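Chemist: Okay, here's the prediction I keep looking at, along with the sequence it came from:
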Amino acid sequence: MKNIVITGTSRGIGYELVKLFSEGGHTTLALSRNAEPIAQAGFKNCTCFPFDITKDDDLKKVSEFVKKNWESVDVLINNSGFLVNAPFSEISLSEFKRSYDVNVFGVAALTQALLPFMPENGHVVNISSMGGVQGSVKFPGLSAYSSSKGALITLTELLAEEYKAAGPSFNVLALGAVDTEMLQEAFPGYQAPVSAQEMAGYIARFAMDGHQFHNGKIIQVSSSTP
C-alpha cells in the first residue's frame, strides 16, 4: 500500500481521488483550504487538515506530519488550482499573481518540502491543462490560468531532468474540460465531456503505474479540443 499526498481535495477531482485511494486501501493525506468535506466523508486511512499551498507555515505542517507519521511519501499529486476567467484588459494583477502563487509557486514549494521523503521509485504527478500546452486551442479570458499551467508543464520537465538519476519521477497531465465545480464557476452552463469521477480514475491509475513507463512527459488527457 502507498502513502499518497493530494492537494485540492475539497471537491471535484481531488475529492474523488481521495475516495478512490481510500477504497483501494492506500494511506492518504488530503490537503485543501476547506478540510470539512473530506473530514465529514470519513474515508479510511485518510488524514486531512486545512492547508493553503501559498503559506509557509502550512507547508511546514505537512513536512512535520510526514516525518512524524509516515517517514516516506510514495506519490504526490499536485491537483490544487486557481482559475479566473476575465478579459486580459480587466484582470487584476492580484488575480494574476494568485494564479501563479497557487498553480506554480505553491506546487514548487510543496514539492520541495516533500522531496526529502520520496524514494527513488516515487512519483510526482502535476495536474495541468490543455490550455497550457503550446500550440493547443486557447480560450479568451484564461490568460492567467493557462499561462501558469504552461509554466507548470515546463517546471515538470525540468524537475524530471534534474532528478532522473536519483528519483522520484515527474510527469504532468494536461487535462481537457472536466465537469467540476471550478469549471462551472468559470464557464456557467458549459457541458464538459468527462466527469470528475472518470478523470480521477484515470489519474489514480497513472499515479500508481505511470512512472514505470514515463518521466518528464506531458500526457494530454483529452478526447476533444480542448
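Modeler: Thanks, I have it.

Chemist: Every contact and neighbour count from this point should use C-alpha atoms.
Modeler: Will do.

Chemist: Now do the strands in this protein.
Modeler: Residue ranges of the strands in the chain, as given by DSSP state E, are 3-7, 27-32, 46-50, 75-78, 123-129, 169-175, 178-179, 194-195, 218-221.

Chemist: What is the last one packed up against?
Modeler: What it means is strand 218-221. Counting contacts by 3 or more CA pairs under 8 Å, 6 or more residues apart in numbering; DSSP states H and E, strand 218-221 packs against strand 169-175.

Chemist: try this one next to it:
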Amino acid sequence: MSKNIIITGTSRGIGFELVHLFANQGHNVLALSRNAQPVNNLHFENITSFAFDLCNNEDYKKVQEFIAEEWKYADILVNNAGTLLNKPFAETTFEDFEYVYRTNVFGVSEMTRIVLPFMKQDGHVVTISSMGGIQGSVKFPGLSAYSSSKGAVIALTELLAEEYKETGPQFNVLALGAVQTEMLKEAFPGFDAPTSAVQMATYIHDFALTGNKYYNGKVLQVSNSTP
C-alpha cells in the first residue's frame, strides 16, 4: 500500500536518492529543498516538489496547505536536510552558529511540529543525525557548530518519543558515519567515505518504512567505520 512521505533536503545526495527509492515503489513523495529543480527534472507523477527553505517561516505554511488539501495525512517524515560547517571554533561567529542551528535543529523541530497533526498513530518521524552528535564518539576539530547541532536533534527525538508515546507517531534518529556526498566533499575536500549516498539512502528507506515497529525514541548508529 502506498504511503505519503515527506523528505527534506532532496536536491542532492542522500535526499535525492531517497526520493527515487520511494517513488519507484509507488509511494507519494513531497520533496523539499531550497533548489527544487533536480527533483522537478525527474518527472514522476507521484512526486511533488517545491522550493523550501527551513529558515523561512512562510515556507512551512506551504507544506501545511499541501498536506491538508492534497493528501489529508502523512505517513513518514524524513528530516534529512542539514548544513555542514567546517571552521575553527575561534573563527566560528554567532551568526555561523545561528545559521547551523536554524537549519539543523530549529528546522527539524518546526517541520516536525507542522507535520505532526497530519500523522497517523503508526506514523514515523526519522531524523538524520551524525556520529559526531553521539556522546563519546570521536570528534573532529572544526565541527563545533555542526556536531553539537546533531547532538541536539538526538535529544529532541528522545523527548518527542516520550511526549507522544501514548498517541504516536514514533520518532527515531539515525546517526550516520561518513557518506560520500557533495556536502562531505565541500567540507572535507579529498576525503573518501566508505559508503555511497545510494547505499545509505537504501538503508534509510527501509528503516523509515519498518523501523518504527521495533524502535521508538532510539538513536541508531549507522556507520561501518570508526569514526
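Modeler: Yep, that arrived. What you see is a predicted model, and the numbers here were worked out from it, not measured in a lab.

Chemist: Quantify their similarity with the TM-score.
Modeler: Structural agreement between the overlaid chains, expressed as a TM-score with TM-score structural alignment, normalised by the length of structure 1, amounts to 0.99; 226 aligned residues with a CA RMSD of 0.6 Å.

Chemist: Export the strands of structure 1 as CSV, with columns for distance to residue 89 of structure 1 and mean neighbour count.
Modeler: Formatted as CSV, the strands of structure 1 follow (distance: least, CA to CA, whole Å; neighbours: other CA atoms under 10 Å):
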stretch, distance to residue 89 of structure 1, mean neighbour count
strand 3-7, 31, 23
strand 27-32, 31, 24
strand 46-50, 34, 18
strand 75-78, 30, 24
strand 123-129, 23, 27
strand 169-175, 26, 25
strand 178-179, 27, 21
strand 194-195, 31, 15
strand 218-221, 30, 17
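
Chemist: Show me which parts of stretch 69-76 of structure 2 are buried, residue by residue.
Modeler: Taking 16 or more other CA atoms under 10 Å as the basis for neighbour counts, the residues of stretch 69-76 of structure 2 that come out buried are 73, 74, 75, 76.

Chemist: In helices, which of these appear?
Modeler: Counting by DSSP state H, none of the members of the buried residues of stretch 69-76 of structure 2 fall within helices.

Chemist: Longest helix of structure 2, counting residues only.
Modeler: Residue-count comparison of every helix in structure 2, with assignments taken from DSSP H, identifies helix 144-163 as the longest.

Chemist: Of all residues in structure 1, which one is nearest the centre?
Modeler: residue 79 (1.6 Å; CA atoms, centre = their mean).

Chemist: Isn't that one up against residue 127?
Modeler: Yes. Distance between residue 79 of structure 1 and residue 127: 5.2 Å, which falls inside the contact criterion (CA atoms under 8 Å).

Chemist: Show the end-to-end separation of stretch 190-197 of structure 1, please.
Modeler: Terminal residues of stretch 190-197 of structure 1 lie 18 Å apart, using CA to CA, to the nearest Å.

Chemist: what span of structure 2 lines up against that stretch?
Modeler: Following TM-score structural alignment, the aligned partner range for stretch 190-197 of structure 1 in structure 2 is 191-198.
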